[in-house]
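A.B. asks: following is a predicted model, sequence given first.
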Amino acid sequence: MFRSNDQWALNSQSEAFRATMAQLTLLLVATVFATLADHFGSHVLTALSALLYGLTVVTGVVIQRRRARAHWQAHRDAAETVKSLAWQYMVHGGPFHSHVRDPDGLFKQQLEEHLRALRRVGWREPSHGPGTATPVPGALPGSGPVRNSLWDPTSRQEPDDPRHPQITRAMRAVRDKPFAVRKEIYLGDRVLDQLSWYGGRAVQARRSAAVWSALTALLTLLALTTAVVRSVGLASSWDLSGLLAASAATGVAWVETRRHHPLSYAHARVREGLETQRAVLARSVAEEQWPQAVAETEHLMLPQHTDWLARFGG
């Protein structure tokens, strides 16, 4: 279930970004033709500009109907929910503590409850395997790439009980290990991995935000300069201020779509929280407090938490 939803999330994410890029590109090219038409007085260029503006509107309608962004976020939430529950099951975290009588049945119940909540907002379980998609840089998944660790609950392993198809042999093997071993596996294969992922994402988003901010500031300054030059009569043949302003607006819209600034903040805050939790888990958590500590750590890595930080913290 994780791999299926993860692939659908990547597909929808790629579609959402491609559609937005196409819409912004059409709008910018239409503005270029409009500027040329105004300068040369060409009816052909005016018609081409009008056609491209119309295509921009059509693209926007298609984007709204396909709801790729909503599907991306729903499948990402489903994938990361399954992964988080799997890790808690493996290491006796959250509700899957050592004294639970039927951990397999509880896993199935917890999974269904979480997926039921996602179904209410439009999520549907993929009915067939999606095509191959490439992760898009700067995306908003709540977790890092799929690992190849022996104890990764999302690794390609067959379940040993057809009644519980989401529970693999690796998950059962870790759950049967002593507390010290489970703790070491969780800290190494889950927490440290996510620390590295969130740290890298924060740096990447910060750099992208800096580049795009500098570009849009430069375009805005050029638009201002062009307008001032024309206002004092130093240049009257070309009016590029509108085109430059449209280019700057396109850059701003792209930055808002990719959410570089808020994601840089959110990923940095999640990494700080994970670093604190790692220290707590490694040093001072006894086996009795372990389930609650793991649940708190997993909460930090959920996409909903990252999205909340991006919305209100950045």
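C.D. replies: That came through, no problem. Residues are numbered from 1 along each chain as shown.
A.B. asks: from now on I want contacts and neighbour counts done on CA atoms only, so please keep to that.
C.D. replies: Fine.
A.B. asks: contact partners for Ala37?
C.D. replies: 43-46 (CA atoms under 8 Å, 6 or more residues apart in numbering).
A.B. asks: pull out the buried residues from stretch 214-224.
C.D. replies: 215-216, 219-224 (16 or more other CA atoms under 10 Å).
A.B. asks: which residues touch stretch 245-253?
C.D. replies: Contacts for stretch 245-253 (CA under 8 Å, 6+ apart): 24, 28, 31, 212-213, 215-217, 219-220, 223.
A.B. asks: can we see that at 7 Å?
C.D. replies: If you take CA atoms under 7 Å, 6 or more residues apart in numbering as the criterion, stretch 245-253 is touched by 24, 28, 212, 216, 219-220, 223.
A.B. asks: before we move on, what about stretch 186-193?
C.D. replies: 91, 278.
A.B. asks: tell me how far Trp238 lies from Ala37.
C.D. replies: Computed as CA to CA, to the nearest Å, the Trp238 to Ala37 distance reads 11 Å.
A.B. asks: now do the contacts for Val91.
C.D. replies: Counting by CA under 7 Å, 6+ apart, Val91 makes contact with 174-175, 182, 186.
A.B. asks: looking at the contacts of stretch 245-253, which are in helices?
C.D. replies: Among these, the members falling in helices (DSSP state H) are 24, 28, 212, 216, 219-220, 223.
A.B. asks: of the residues you listed, closest to Asp6?
C.D. replies: Set against Asp6, the nearest of those by CA to CA is Leu24 (27.2 Å).
A.B. asks: the closest one: neighbour count?
C.D. replies: For Leu24, the count of nearby residues is 22 (other CA atoms under 10 Å).
A.B. asks: against that first model, consider the following:
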Amino acid sequence: MSGTANGLRDDDLPAMFRSSDGASLAGQRRYLQGTKWRLVLAVAAALCGVLNQRPALIALVLIFVATVCVEIWLLTERPEQAWYDGRALAESAKTLAWRYAVAGAPFSAELSQGEAAHRFNERLKELLREAPATSLAPVGLVAVTDAMNVLRARSFADRKNAYLRDRIEDQQRWYATKASWNVARARRWRLLLVAIEGLGLAAAVLRLTGILTFDLAGVLGAVLGAGAAWFAVRQYETLGRAYTFAATELSIIHGRLSQADEGCWAQEVADAEEAISREHTMWRASRGAG
């Protein structure tokens, strides 16, 4: 079955969405793995450096070689660009698909299916022309899917209910869940970093008094630096605030859409999709993506 009476699943969206979504997820996975290895190697280098023994010094050389290799790979492959560019293209394709399927502007119900499909395909072509090569992975060629046409052909009430439930409410739940998850992670990481700082202070005092001869404080300093760098990469606090704001804004949009009649529906959908796109634009900006 290609779709549901309720709305659109990810499999019901154009192939461009699945292609760019796959490229984004792969880029994110590679980037985070590369970053993890870089930070782990930094801690390992600090540990080998304080041991000051021949095997440890040999290991230190190998660690720096590995670190250089990871850095070169990150610089040449730039997996974060595939992550950001792919996500931008995926969200753009998704918003166009929902606009088309529920007769939102610029694909209002006054247009025939053929004319609306032609306009939709032209919009997808524009996205493809502007999309960086890193934003796509090979996938099928279908533009307008059967599920999109089925939903578009349904009554206004059915389209409205499907959009409210399977687009707005689903997106709101996603933002709310992600907000709670990021806030919780931020709190845990803050506590962990404070604990490492406390251990580093204790180790430094013990080293100063001569009780501890091993430079544990130096190792803990490297661990603290790696932890802080990972915390900055994941941006738990920033995302927690942004997702909370987005969930709140979508609740307001839901109320407005619930009151919309068929005469203003197309524009209300367009405004709702603009709000969703704006949240993604803010996410990209927080990641330093253009």
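C.D. replies: Alright, I've got the coordinates. Predicted model only: the values in this text are computed from it and were never measured.
A.B. asks: report the TM-score for the pair.
C.D. replies: TM-score of the superposed chains, computed with TM-score structural alignment, normalised by the length of the second structure, equals 0.86; 270 aligned residues with a CA RMSD of 2.1 Å.
A.B. asks: tell me the counterpart of Val223 of the second structure in the first structure.
C.D. replies: Matched to the first structure by TM-score structural alignment, Val223 of the second structure sits across from Ser247.
A.B. asks: hmm, I was thinking of Val233 of the second structure
C.D. replies: Alignment note: Val233 of the second structure maps to Thr257 in the first structure; criterion TM-score structural alignment.
A.B. asks: so which strand or helix has its match?
C.D. replies: helix 241-258 (DSSP states H and E).
A.B. asks: following element in sequence after that helix, please.
C.D. replies: Downstream of helix 241-258 of the first structure, the first helix or strand assigned by DSSP H and E is helix 260-283.
A.B. asks: chain center to that next one, what's the gap?
C.D. replies: Centroid displacement of helix 260-283 of the first structure relative to its chain, using CA atoms, centre = their mean, to the nearest Å, is 16 Å.
A.B. asks: mind listing what's buried in that helix?
C.D. replies: Quick answer for helix 260-283 of the first structure (16+ other CA under 10 Å): 260-271, 273-275, 277-278, 281.
A.B. asks: farthest-apart pair in the contacts of Val91 of the first structure, please.
C.D. replies: Taking CA to CA, the two most distant members of the contacts of Val91 of the first structure are Arg175 and Tyr186; they sit 11.1 Å apart.
A.B. asks: map Val50 of the second structure onto the first structure.
C.D. replies: By TM-score structural alignment, Val50 of the second structure lines up with Thr35 in the first structure.
A.B. asks: who's in contact with that match?
C.D. replies: Leu243.
A.B. asks: ok but it is inside a helix, no?
C.D. replies: Yes: applying DSSP: H, G, I helix; E, B strand; the rest coil, one finds Thr35 of the first structure inside a helix.
A.B. asks: which one of the ones in helices among the contacts of stretch 245-253 of the first structure is nearest Leu300 of the first structure?
C.D. replies: Using CA to CA, those come closest to Leu300 of the first structure at Trp212, 28.5 Å.
A.B. asks: report how many residues lie close to the closest one.
C.D. replies: Neighbours of Trp212 of the first structure using other CA under 10 Å come to 17.
A.B. asks: how about the helices in the second structure?
C.D. replies: Using DSSP H, helices in the second structure cover 15-51, 54-77, 79-101, 113-130, 146-153, 156-163, 170-209, 216-234, 236-259, 262-286.
A.B. asks: Val139 of the second structure: which of the ones you listed is closest?
C.D. replies: Comparing the helices of the second structure under CA to CA, the one sitting nearest is helix 15-51, at 5.4 Å.
A.B. asks: got the angle between that closest one and helix 79-101?
C.D. replies: Orientation of helix 15-51 of the second structure against helix 79-101 (axes from the mean of the first three to the mean of the last three CA atoms, to 10 degrees) gives an angle of 150 degrees.
A.B. asks: and helix 15-51 of the second structure, what's buried?
C.D. replies: Going by neighbour count (16+ other CA under 10 Å), the buried part of helix 15-51 of the second structure is 15-28, 30-32, 34-35, 38-49.
A.B. asks: make TSV out of the contacts of stretch 245-253 of the first structure and add distance to Gly199 of the first structure.
C.D. replies: TSV is the format used below for these (distance: CA to CA, whole Å):
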residue	distance to Gly199 of the first structure
Leu24	30
Leu28	34
Trp212	20
Thr216	26
Leu219	31
Thr220	32
Ala223	36
